[in-house]
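A.B. asks: the following block contains a protein sequence and its predicted model.
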Amino acid sequence: MAKISNTEKKIMPFLEPIIAEKNLELVDLEFVKEGANWYLRVYIDKEGGVDIDDCEGVSRALEAGLDAGDPIEQAYILEVSSPGIDRPLKKEADFEKYRGEIIDIKLYKARDGQKQYQGKLLGLENGAISIEYEGNLVITFEQKEVAAVRLAVIF
């Protein structure tokens, strides 16, 4: 799955206690350059979902914490939001929590002519993600071949 950058590793110690103090979960983190601007995107969640007040509270607290510690050298725009209905699964706890749910898996390199799979999450074990595919087939993917895993959005 996608690797975490050095900047993301450096700022994690600033983020996690602030988010945990507000009884929220850090779901994902991105530090990316888009056009001329750098963006620090922080995705938070809690049971029942987050609202605008949660995002605003975390944003204000993170601004103060990050400004005080100054772990990021370049100027950036801070964005705090919900992970959305197509939430990424990254941590071992995510794979346990969403076992039995339908997920989308995107691979770095095609397998059997496909780079994307959808199926019921069976679990993560020993670095391998297993899904029930097309109703009865079980397919296992090594984490190193997986670019992204998200909850599927089915209408």
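C.D. replies: Received the coordinates, thanks.

A.B. asks: switch to C-alpha atoms for all contacts and neighbour counts from now on
C.D. replies: Fine.

A.B. asks: list the contacts of the helix or strand hosting Glu8.
C.D. replies: Under the criterion DSSP states H and E, the helix or strand holding Glu8 is helix 6-21. Among residues not part of helix 6-21, those counted as contacts by C-alpha atoms under 8 Å, 6 or more residues apart in numbering are 25-26, 29-31, 44, 58, 61-62, 65-66, 69, 71-72.

A.B. asks: next, the buried residues of the following helix or strand past that helix.
C.D. replies: Beyond helix 6-21 in the direction of the C-terminus, DSSP H and E gives the next helix or strand as strand 25-34. Of the residues in strand 25-34, those scored as buried under the neighbour-count criterion (16 or more other C-alpha atoms under 10 Å) are 25-29, 31.

A.B. asks: so which elements touch strand 25-34?
C.D. replies: Packed against strand 25-34 by the contact rule (3 or more C-alpha pairs under 8 Å, 6 or more residues apart in numbering; DSSP states H and E) you find helix 6-21, strand 37-45.

A.B. asks: below is structure B, check it against A:
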Amino acid sequence: MAKIDELNALIEPVVTGMGFLLWGIEYVRSGKFSTLRIYIDHENGINVDNCADVSRQISAVMDVEDPISTNYTLEVSSPGMDRPLFTAEQYEQSKGEWVEIKLRFAFEGRKNFKGVINGVEDGDVVVQVDGEEFLLPIESIDKGRIIPNFK
């Protein structure tokens, strides 16, 4: 989490300065290579040109600050319909949506939950799964993602 916090401190001012919302950051290391994935959003939506512009600006900052010492790929995109969720506020805004949540450690014997978000209470995401309500600590969530409803 310390690396994400460091990256967030570098990247958020760039993204917000360009008029976009920094939705979230994923930093995935795999062997010698890493991926830095940045999700941006805007009330009018995001297009390819927006992503390219933000990517150029972030690349310049990353080249100067050099927070990642290994080779990495920079990706900038919209969170999309199956948007990942990073913060308690995002989970609260997504109340009533179907979600898939993967925990870092097992909770009540399981790591994967698929259900409807009922809200956030005291730092826990409240998820209704098969008629049972679970309170999942936000700091224990490895990945959370909206399941799009095309009906």
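C.D. replies: Received, thanks. Note that the structure is a prediction, hence the values are computed from the model and not measured.

A.B. asks: could you tell me where the longest helix along structure 1 falls in structure 2?
C.D. replies: When structure 1 is scanned for its longest helix (criterion: DSSP state H), the result is helix 52-69. Here helix 52-69 of structure 1 aligns to structure 2 at residues 48-65, judged by TM-score structural alignment.

A.B. asks: Leu78 of structure 1 contacts Ser59, correct?
C.D. replies: Yes: in this structure Leu78 of structure 1 lies within contact range of Ser59 using C-alpha atoms under 8 Å: 7.4 Å.

A.B. asks: between those two, who's got more neighbours?
C.D. replies: For Leu78 of structure 1 and Ser59, the more surrounded residue by other C-alpha atoms under 10 Å is Ser59, and the numbers stand at 19 against 15.

A.B. asks: how about the contacts made by that one?
C.D. replies: Going by C-alpha under 8 Å, 6+ apart, the list of residues near Ser59 of structure 1 reads 78-80.

A.B. asks: show me which of the residues you listed is closest to Glu96 of structure 1.
C.D. replies: For the contacts of Ser59 of structure 1, the residue nearest Glu96 of structure 1 by C-alpha to C-alpha is Val80; the value is 24.9 Å.

A.B. asks: which residue in structure 2 aligns with that closest one?
C.D. replies: Using TM-score structural alignment, Val80 of structure 1 sits opposite Val76 in structure 2.

A.B. asks: trace Glu108 of structure 2 over to structure 1, please.
C.D. replies: Residue mapping for Glu108 of structure 2 onto structure 1 gives Arg111, with TM-score structural alignment as the criterion.

A.B. asks: ok so, going back, now, the contacts of Ser59 of structure 1 that are in helices?
C.D. replies: Within these, no residue falls in helices by DSSP H.

A.B. asks: redo those residues as JSON lines? Include distance to Glu96 of structure 1.
C.D. replies: Compiled in JSON lines, those are given as follows (distance: C-alpha to C-alpha, whole Å):
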{"residue": "Leu78", "distance to Glu96 of structure 1": "30"}
{"residue": "Glu79", "distance to Glu96 of structure 1": "28"}
{"residue": "Val80", "distance to Glu96 of structure 1": "25"}
